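>>> Need a 3D model of the sequence below.
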Amino acid sequence: MSWGAQRRLRSIYHFRDHPHEVQQQVLRELLHTARATEWGRRYGFADALRGQEFAERVPVSAYEELVPDLERVMRGEADVLWPGQVQWFAKSSGTTNARSKYIPVTREALHECHYRAGRDMVALSTFHYPEAQLLGGKTLSLGGTHTPNPLRPDDALSRAGDVSAVIMQNLPAWAEHIRTPPLELALLDEWEEKIERIARHVQHQDVRALAGVPTWMIVLLRRVTELAGANTITEVWPNLRLFLHGAVAFGPYRELFRQLIPNPQMHYLEVYNASEGYIALQDEPDSEDLLLLLNHGIYYEFLPADQWDASEPQAVPLEAVELGKSYALVISTNAGLWRYKIGDTVRFTSLKPYRIRISGRTKHFLNAFGEEVVIENAEAAIAAACRATATTVRDFTAAPIYFAGASDGSRGGHQWLIEFTQPPHDTAHFAAVLDHTLRQLNSDYDAKRHRDMALAPPTLTVAAPGLFERWLARRGKLGGQHKVPRLSNSRDLLDDILSTV
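Presented below is the predicted three-dimensional model:
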């Protein structure tokens, strides 16, 4: 299996060295495959469009604009966006809108995107850490669950759920052989029961790698340690060497994992696997940048910041992106999403090869006073404050505080609601480091904070233990890929969490 995985390295090197040619080939294949679909006929996919022609004919679309056609696909209509009938759908909140999104997951998307990227991650892991012999043991993966398609509830073959559950349910034999726990436990829908049963099942296995969201992996590792009567997870799994993490930034959790897994041979690699496709992965252990995956059935375009809210947004192709700027992702995929605004924003850190960092979401940022704080800023500042106060954060969110009509004039501020694993001895120092780091990272925030004239110092509210978990449970989003939005430009979300008993 290790030998087979290493063969993927040649493909990775190829798209790294020939990015533009590979992307044009991906576009040609997508358009050729979908030429006879309703969208293919509507926009003339059979005309062998090149990138500029494709951009001129097909509009950029948000999820809300695709809902009518996506609902037809969910009801079983074939050949609408992609050839054939789609049976699987990834369910995601993904925006500040409480309504769930349903993203089609075709057979091509599973095999040519998600599983191909999975093989890439195995190839890179075994290449970088051959001494760990990762494939000699089990990879423990945490995911969500799936339920009947809500628009086709009587069709036993059509299902919807977290993308992690869709992937696990359809795993090829080679991948199922090395993972744990078994599907009957991995896909349980009751999260508390799932953690308990998985912990009891895996504590006696030879776990060598972990894969999942840091937030929920922490809960599982603690329970396994308790059941084993151990001080750390290293005593339970002495061969554990790798954690493949995603969904949230790892910085605020890094110190906590070092405490849970105090093994200097433990390694961490990040993956960027969204409901819409497997976008990028960390290909170099010494860099936190993510390699953009260019031959995995996704054609990329990028919206500059001044186009995010434009009525007719103008995207740029891969060859036109610039270093350091934040772009909103626009993707066309082998699941039938055409020039789709995924909602995530990325910043390029390298153009040879193309590497990115996730900078936030187009709808998740703080800009109530012109400060333009994005998620990347927030998570870096939280991580710095954790290091300075020797603490760790379980979860957090932030929202504006408005002072309209107050005695201190027009100053506003930010309220940070933070759940600590162990609150710092000096919360004022934590808030000060948070503020100082944000000022260093973000010139707009720094300008508003100058002499406290336009923006007051941040207000820190310590959340009661389990508050965010109870809020997610109340919304029916406990576990899986669900996570608390980090930033919001209104107080609705934060106030709703604070109202949770």
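>>> going forward, measure contacts and count neighbours with C-alpha atoms only.
Fine.
>>> Please, where are all the strands along the stretch 151-300 of the chain?
Assigned by DSSP state E, counting those that start in this stretch, the strands in the stretch 151-300 of the chain fall at 159-161, 179-180, 207-212, 242-245, 267-274, 277-281, 290-292, 298-304.
>>> Make CSV out of those strands and add mean neighbour count and distance to residue 358.
Formatted as CSV, the strands of the stretch 151-300 of the chain follow (neighbours: other Cα atoms under 10 Å; distance: least, Cα to Cα, whole Å):
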stretch, mean neighbour count, distance to residue 358
strand 159-161, 24, 24
strand 179-180, 22, 28
strand 207-212, 22, 17
strand 242-245, 22, 14
strand 267-274, 20, 9
strand 277-281, 24, 10
strand 290-292, 24, 9
strand 298-304, 24, 13
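>>> JSON lines please, covering those strands and showing distance to residue 225.
Putting the strands of the stretch 151-300 of the chain into JSON lines (distance: least, Cα to Cα, whole Å) gives the following:
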{"stretch": "strand 159-161", "distance to residue 225": "29"}
{"stretch": "strand 179-180", "distance to residue 225": "17"}
{"stretch": "strand 207-212", "distance to residue 225": "13"}
{"stretch": "strand 242-245", "distance to residue 225": "17"}
{"stretch": "strand 267-274", "distance to residue 225": "19"}
{"stretch": "strand 277-281", "distance to residue 225": "29"}
{"stretch": "strand 290-292", "distance to residue 225": "32"}
{"stretch": "strand 298-304", "distance to residue 225": "40"}
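>>> Following up with a second sequence; could you model it the same way so I can compare the two?
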Amino acid sequence: MSIKSFLAKPFAKFAVWQEKKWANNPHKTQQKVFEYLVSEGCKTTFGKDHDFVSINSYEDFKKCVPVNDYEGLRPYVDKMVEGEENVLWKGKPIYFAKTSGTTSGAKYIPITKESMPTHIKSARNALLSYIAETGDASFVNGKMIFLQGSPVLDDKNGIKLGRLSGIVAHYVPQYLLKNRLPSWETNCIEDWDTKVDKIVEETLPENMTVISGIPSWVQMYFEKLIEKTGKSVSELFPNFNFFIYGGVNFEPYKNKFEALIGKKIDYIELYPASEGFIAYQDTQTEKGMLLQLDNGIFYEFIPATEFFDENPTRISLKDVQLGVNYVIILNTTAGLWGYNIGDTIEFTSLKPYRIKVTGRIKHFISAFGEHVIGKEVEKALNDIIVGTSINVSEFTVAPQVNPENGLPYHEWFIEFENEPENLEEMAIKIDASMQSQNIYYKDLIEGKVLRPLIIRKVKKGGFHEYMKSIGKFGGQNKIPQLSDNRKIADVLQNFLV
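This is a model prediction of the structure:
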């Protein structure tokens, strides 16, 4: 056992002990965060505009601070981008995380000296929780790869600007720098195909123990490894025993991953966002991710079914319930107030508070009043493929409102690695699962408003070609797994078998 892995175990136990202190006192922890945020917010332009000095309770806060999206806060962000101080948070941000918005164009999410450490601490603690639970710290002796965006940062009026993953690359702890791959030069390559080819070259001779990234892009890396060597990932990297991911539901990819890897491994799910590190999987034995209550974020929740109402219910952590689909709202030490990041979550546990991401509030299908959400399509697909040899590389769903013949329907675009023997039979089973989950969808099928769904087979590599065609190939770009319009579906017609 190396000194590094030997020391990792007591460090992991200490980190988990600290974690349990706040996890076991959730409401006290959140109240402390709330009071700190309001106290500091009083000194800002936003706080003065929204009468923070009068806030003495959460009820007061809701009266003073509306729920915002990026457009709602944009006038304040624009001032910060221009170099103004004390706008949303004290001083100036140390970074802007640049993300692409569908309606806002480029978005500049502030990261402050108070919020940046929470991103690093949470990522670290996810690994330490794994060590504490399994007793296995051997991976710290091997090489670790994080498929991420370029660490090259631009400058915006004296503030560094880049992708969150590129910013985080500057904070790899000193004791892990020798373990880190790819090299800095490779990480800076913008073209994703070239970058992955170079990563394959760099990692093949190494003792890879940790691999992390968005599943669809890591899958591409695995496929290139196998194409080059003719060996499975576990043959190439026998000490690779767990995969870290975030950003999408992993279940539809699991069969494919285990086939590429060649053995079953452990998985750690993270929920990092440019706006804050929200949760991570702290155990291999329970469902969901531990909500980070001591991370400088005060959380609010709105039932997704009420979100577009004029006066939706808006609650804090103490009033949440299991099994309810909530829109998650953030208030942070980066100065985001009442901020809707667009994600929906569901609580899997209340002691401690664990969550799972169920989709995007804007990613749904309700062309006919069915309000199908991401969690439902993911479950329907997974119900069918689990325990079979069917492997799905990627998929997305859209409504077909005006078919040339017959009733409208939901159109499922699926790229298979191993496809089913009978595609129509698979469609029938998925449709049955959808009907069992969503009574509105069932009523529309039974009422002959909709016909059962249809599967369109996307050619192998088709989704990658689609992403290239729209200029969003690689990095942190993800394909929405459902949408209420035909914007994606109409282009995908060019990539069908």
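>>> Got a TM-score for the pair?
Once superposed, chain against chain, the TM-score is 0.92 (TM-score structural alignment, normalised by the length of the second structure); 489 aligned residues with a Cα RMSD of 2.3 Å.
>>> hmm, back to that, specify the stretch among the strands of the stretch 151-300 of the first structure that is closest to residue 44 of the first structure.
Nearest to residue 44 of the first structure, of all the strands of the stretch 151-300 of the first structure, is strand 298-304, at 17.3 Å by Cα to Cα.
>>> Residue range in the second structure corresponding to that closest one, please.
Here strand 298-304 of the first structure aligns to the second structure at residues 297-303, judged by TM-score structural alignment.
>>> That stretch vs the first structure, average offset?
By mean Cα distance after the TM-score superposition for the first structure, the fitted stretch 297-303 of the second structure averages 0.6 Å away from its aligned residues in the first structure.
>>> ok now that stretch, how far from the chain's centre?
Distance of stretch 297-303 of the second structure from the chain centroid (Cα atoms, centre = their mean, to the nearest Å) equals 17 Å.
>>> For that stretch, give me every contacting residue.
30, 33-34, 276, 312-317, 320, 324-333, 338 (Cα atoms under 8 Å, 6 or more residues apart in numbering).
>>> just stretch 119-136 of the first structure next, same as before
Residues contacting stretch 119-136 of the first structure (Cα under 8 Å, 6+ apart): 1-2, 5-9, 12, 178, 208-209, 239, 241, 281, 283, 285.
>>> For the stretch 51-200 of the second structure, which segments count as strands?
Counting by DSSP E, counting those that start in this stretch, the strands of the stretch 51-200 of the second structure are 95-101, 105-111, 143-146, 154-156, 159-162, 180-181.
>>> a markdown table for these, including distance to residue 342 of the second structure?
A markdown table is the format used below for the strands of the stretch 51-200 of the second structure (distance: least, Cα to Cα, whole Å):
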| stretch | distance to residue 342 of the second structure |
| --- | --- |
| strand 95-101 | 11 |
| strand 105-111 | 14 |
| strand 143-146 | 25 |
| strand 154-156 | 26 |
| strand 159-162 | 21 |
| strand 180-181 | 32 |
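>>> Nearest to residue 66 of the second structure, out of the ones you listed?
strand 105-111 (18.5 Å).
>>> mean shift between the closest one and the first structure?
Mean for strand 105-111 of the second structure is 2.2 Å (mean Cα distance after the TM-score superposition for the first structure).
>>> what distance separates the start and the end of stretch 447-467 of the first structure?
33 Å (Cα to Cα, to the nearest Å).
>>> In the first structure, what range does stretch 252-260 of the second structure match?
Taking TM-score structural alignment, stretch 252-260 of the second structure hits residues 252-260 over in the first structure.
>>> List of residues touching that stretch?
With Cα under 8 Å, 6+ apart, stretch 252-260 of the first structure has contacts from 214, 218, 221-222, 232-234, 379-380, 382-383, 386-387, 392-394.
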